[in-house]
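Chemist: pasting the structure only:
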């Protein structure tokens, strides 16, 4: 009986840690996005340009990318995760686009 309780407890804890890991990834991305937004505002000010506004990518959207300025890399996760790219277009304007990509699914020690 104690063995069964121990196995049940271990299973519940493993599920709880998985939930925390997913929520932690979202918080980590939001922190990275916030830091990137501040850095791009400073970059824009140094270039004498308006700060870019984060826009959600929509399927079929045409992007006029001349120079990539910054990329917030995808998380290490076996799931679809958010990413952000700031770029300069052919008119010299800064644009920031938020999109989703397949996460970097690397398994440790396998």
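Modeler: The structure has been received and is ready for your questions. Computed from a predicted model, the values in this text were never measured in an experiment.

Chemist: every contact and neighbour count from this point should use C-alpha atoms.
Modeler: OK.

Chemist: quick one: the helices in the chain, in order.
Modeler: Secondary structure of the chain (DSSP state H): helices at 2-47.

Chemist: now do the contacts for residue 82.
Modeler: 29, 74, 75, 98, 99, 100, 101 (C-alpha atoms under 8 Å, 6 or more residues apart in numbering).

Chemist: residue 71 against residue 85, yeah?
Modeler: Yes - Residue 71 is in contact with residue 85 according to C-alpha atoms under 8 Å; the separation is 4.4 Å.

Chemist: this is the comparison structure:
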């Protein structure tokens, strides 16, 4: 029963984040995955997807422009919003 609930939360959370991030400007931009060695050049943050309502690390995506005006989509892990404490 618990696994079914977690699966539903993951599916619904991923659908919501994709719908939010899938704007006309970001459709053709490849998603980059953040790593500790990733060199970031963030001039302006355009949007950040909402983390899933789960008490675990979850992926989120940030759309931003660099100092040259190019748009990027970066995926990274953050703690979900489902923790009570």
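Modeler: All right, it came through fine. Computed from a predicted model, the values in this text were never measured in an experiment.

Chemist: rewinding a little: from the contacts of residue 82 of structure 1, which is closest to residue 92 of structure 1?
Modeler: Residue 92 of structure 1 lies nearest to residue 98 out of these, by C-alpha to C-alpha, at 19.4 Å.

Chemist: the closest one -> structure 2?
Modeler: Using TM-score structural alignment, the partner of residue 98 of structure 1 in structure 2 is residue 75.

Chemist: returning to what we had before: nearest to residue 13 of structure 1, of the contacts of residue 82 of structure 1?
Modeler: residue 75 (23.2 Å).

Chemist: any idea how many residues pack against the aligned partner of the closest one in structure 2?
Modeler: In structure 2, residue 75 of structure 1 lines up with residue 52, judged by TM-score structural alignment. Residue 52 of structure 2: 24 surrounding residues under other C-alpha atoms under 10 Å.

Chemist: show me the contacts for residue 52 of structure 2.
Modeler: By C-alpha under 8 Å, 6+ apart, the contact list for residue 52 of structure 2 reads 9, 10, 13, 14, 58, 80, 81, 82.
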